[in-house]
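Enquirer: structure of the sequence below:
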Amino acid sequence: MKLRKLLIGLCAAAGLTLGMQPMALAQAQYKAEYKMSLVLGTQFPWGKGGEIWADLVRERTQGRINMKLYPGTSLVGGDQTREFTALRQGVIDLAVGSTINWSPQVKELNLFALPFLLPDYRAIDALTQGTVGQELFDQLSRRGVVPLAWGENGFREISNAKHPIQSPADLKGLKLRVVGSPLFLDTMSALGANPVQMSWADAQPAMASGAVDGQENPVSVFAAAKLESVGQKYLTAWGYVADPLIFVVAENIWKTWTPEDQAIVRQAAIDAAQQQLAIARKGMTGDDLSQWQELEAKGVQVLHLDEAQRQQFVDATREVYAKWKKQIGAELVEQAEAAIAKR
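Expert: The predicted model follows:
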C-alpha cells in the first residue's frame, strides 16, 4: 500500500513538472529586450508611432515584452535600405518601417512610389485598408516577417534652396537628395533633376554645406528636422508619392511568443498605428492647415500646385510609371488603380 501511494505521488509530481514545461519553455525564450528599428526618432510622427507601440505592449504584457527603440537605423549603420534584410537575418527584432526603404527587397512595395498614383489621403487608405494592402501583407509574410498594421510617413513634398518649383523646367540641374531606390532615381532624372542617393543621416549636413540643393520628404519631417535652418527656403506641395509605414515583427521572434502575447502585440500595433497616422496627418488638410502655416511663419515659401501645374509633372513621368508598372506587377497596379477610382 505504501509503495502504491509512493508511485502515485511520484507520477503526480512528474505530471506537474511536465505540465509546467511548456510555460517555462515559453518564458525562457522571451528576451529581456527586443530591438525595434526606426529611421526617425520620437520627435517625428514616425518615431512617435514606435514609442506608442512599445509603451502599449509593455503595459499590456505586464513587462513580459520590452521593446527598445533604435532610431536612425542605428542597427544597420544608418543605411535604411538594409533594414528589411536585417529583420530577416535576426539583427532586428521589430520595426516600424518604410515601404520605400523596403522596396529594394520587396518589389511590390514600389507601388506607393509610382509617380502621381495617389491623388489624396483617401487614395492611400483605399490601398492600405483594402485588398491591395492585404496582398502586400501576404507578400511580406512570405519573406520572414509578420506585418501587423499600416502607419504613415505622409506624402513627400519637394524643397530646395534655389528657387520655387512649379514646373518640370524648375527641376533642371537641381541636385536633390533621394533615398536609395532606383524608382526615385528614375523619377527625378525624368524630371531633369540630378538625384543624389544618400542616407537621411547624411542629408542634412549635405544641405547645410550646399552639396545638395534640395530634398523630398513629408512636411512633418521637414518641420521636425527644421530644414529651413539648412537653407530649404522653397517648398512645393505636389504629393508625387506617399510613404506608408508598416509595423512588423521578425518571424523568428514572433514564434517564440505565446498566442496570447501575439494577440496583444498585434492589437497594440493596430492601436499605435491609428494614433501615429492621426499625428502624421494633423494640420495637413481640411480646416486645419496649421503645419503649412507654421512653415510659412518661419519664412518658408510654400507653393501648392493647381491641377494644370501638377499635370505637367504627371506627363513628364509617364514613361517611368509605365516602366515600373511592369516591374511591380501590372495586375497589382491595376488593382490599385481600380481601388483609387472607387474611393
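
Enquirer: going forward, measure contacts between C-alpha atoms and count neighbours the same way
Expert: Fine.

Enquirer: and for the nearest residue to Gly239 once chain neighbours are set aside, the neighbour number?
Expert: Using Cα to Cα, 6 or more residues apart in numbering and skipping residues adjacent in sequence, the residue nearest Gly239 is Phe155, 5.2 Å away. The number of residues packed near Phe155 is 27, by other Cα atoms under 10 Å.

Enquirer: over to Thr131?
Expert: 14.

Enquirer: with the one 10 residues further on instead?
Expert: A count of neighbours around Ser141, defined by other Cα under 10 Å, yields 15.

Enquirer: next, find the distance separating it from Gly151.
Expert: 17 Å (Cα to Cα, to the nearest Å).

Enquirer: what helix or strand is Phe247 on?
Expert: Using DSSP states H and E, Phe247 falls within strand 242-250.

Enquirer: remind me what that strand packs against, helices and strands.
Expert: strand 94-98, helix 99-102, strand 145-155 (3 or more Cα pairs under 8 Å, 6 or more residues apart in numbering; DSSP states H and E).

Enquirer: chain center to the shortest one: distance?
Expert: Same thing as helix 99-102. 7 Å (Cα atoms, centre = their mean, to the nearest Å).

Enquirer: next, the structure of the following sequence, for comparison with the previous one:
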Amino acid sequence: MIATRIPGPATRAEPARKSANLAASLAALALGTTLVAGPALAQTEVNVGFALAATSHYGVAGEKWKEVVDAGTDGRYSLTLHPSSALGGERDVIEGLQIGTIEATIVSSGTLSSFVPEVGVFDIPFLFRDLNHARAVLDGPIGEAMLAKFEDQGLVALAWGEQGFRHITNNRNAIATPADVKGLKIRTMENPVHITAFQTLGAAPTPMAWPEVIVGLQQGTIDGQENPLSVITSAHLSETQKYLTLSGHVYSPAMILVSKMFWDGLTPEDQEVFRKGAIEAKAAMRAFVDAAETNGEAQLKSEGMEITKLSDEQKAAFREALKPAYAEYAKKYGQDLIDQIIATK
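Expert: Model prediction:
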C-alpha cells in the first residue's frame, strides 16, 4: 500500500507565501517604476516650429532657448525643435499657436503683418541705417510697443529676433540700377510692404512660402529671391543662384512667439524662465547674423557666386525710384512713426 501524504499546515501555506511574496515584489517594482518615471511623466514637451534649417540662426536661437528653459525649470519643460518647416509654413505654425496645437515658434516678419498690421513698418526699404540702428529701435519703446500688440491675437511675443539686411540673388543678371530689376521674377515673403516695393521697381514679385523656394529656383519658376546673408549661406543658395547683389534694401527682423494658451498655463516663475531664455536666444541669433555679415560674402564668393555691392549713390537711385511706395507707406503707418524710427539713435 502506498501511503498518501496529506499536506500539513506548513506545506499548505507554502503556495500562499509564494503568492504573497510575488505580489509584494510586483508592488515594490511598480512603486519603484512610478518613482523613477515620475519626473519623466511630469515633463512637458514644448514644440518649437520654424522654417529654416537646424544649422541656421533660427536653429542656434532654438538651441539656446532650449538650454535655458531646460535648466531653469529643472527639466519640467523641454523644448523640442522642429526645423525646416516640419510643422508647416510660417502662417500655419502661427495659426497653430493661436489654437494651441503648437506651443512656440521663431518666425520671420514675412507673415507677422497678417496678424498685427502695424509691424509692417519695420519692413520699409532703406528705413534703417545699419544693424545698430535697427536693434536700438526694436529693443526700445517702439519695438516693445509692437510686441505687446500680439497678445490680442492669441500670441505672446517674447523678443525680437533677427535675420539681418536682405540682399537680392538671381540667375538672370547682375543688378546695379533699378532698371536691372524690371521684369525680374523674384520670390518675396508674404509681406505687402516688400511686394509693394518690388512692384514699384517694375519687378514681378512672387509671394511664396519658404519650403517652395528652392524647388522654384531649380525649376526656373522664379528668377531669384531676396534674403539676408544668414539665410543665403545656411540655405546654400549658391547652389541654385549665380548673382548676389549686396543691396541691403530691407532690414529683416524675426520674432520669438509662444501660444497665449500655453503661456497662461505657466506659473509666473516659469514665464520668467521662458522670457529669459528668449532674450538669450535673441543674443545668439544676433551673434550668428554678425558672423554671417562678416564672413558670408567671402564664403559665397568662394562657392562661385558673382557678387556686386550697391554704393551709397546707387542706393539713393533706388530710394528715388521707390518714392511712390514711400507715399503709400506714410499713409498706412503714419509719417510720425516713420520719422520716430529714423530719428532713433
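
Enquirer: to Arg82 of structure 1, which of the helices and strands packed on strand 242-250 of structure 1 lies closest?
Expert: For those, the distance to Arg82 of structure 1 is smallest for helix 99-102, at 7.9 Å, taking Cα to Cα.

Enquirer: state the span of structure 2 onto which that closest one is aligned.
Expert: Counting by TM-score structural alignment, helix 99-102 of structure 1 falls onto residues 109-112 of structure 2.

Enquirer: now do stretch 299-315 of structure 1
Expert: With TM-score structural alignment as the criterion, stretch 299-315 of structure 1 aligns to 304-320.

Enquirer: tell me the buried residues in the matching stretch?
Expert: Buried residues in stretch 304-320 of structure 2, counting neighbours by 16 or more other Cα atoms under 10 Å, are found at 305-307, 310, 315, 318-319.

Enquirer: excluding chain neighbours, give the residue nearest to Ala54 of structure 2 in space.
Expert: Excluding the flanking residues, the one nearest Ala54 of structure 2 by Cα to Cα, 6+ apart is Pro83, at 5.4 Å.

Enquirer: any idea what that neighbour aligns with in structure 1?
Expert: For Pro83 of structure 2, the residue aligned by TM-score structural alignment is Pro71.

Enquirer: its match is in contact with Gln43, isn't it?
Expert: No: here Pro71 of structure 1 does not reach Gln43: they are 10.6 Å apart, not a contact under Cα atoms under 8 Å.

Enquirer: more neighbours: these two, which one.
Expert: Set Pro71 of structure 1 next to Gln43 and count neighbours by other Cα under 10 Å: Pro71 wins out with 19 against 12.

Enquirer: quick one, what contacts that one?
Expert: Contacts for Pro71 of structure 1 (Cα atoms under 8 Å, 6 or more residues apart in numbering) come out as 37-41, 47.

Enquirer: again, only this time at 10 Å
Expert: For Pro71 of structure 1, the contacting residues are 36-42, 46-47, 50, 78, 95, by Cα atoms under 10 Å, 6 or more residues apart in numbering.

Enquirer: tell me which of those residues fall in strands.
Expert: Using DSSP state E, 36-37, 95 are the members of these that sit in strands.

Enquirer: most neighbours of all these, which one?
Expert: Ser37 (30 neighbours).

Enquirer: tell me the counterpart of that residue in structure 2.
Expert: For Ser37 of structure 1, the residue aligned by TM-score structural alignment is Gly49.
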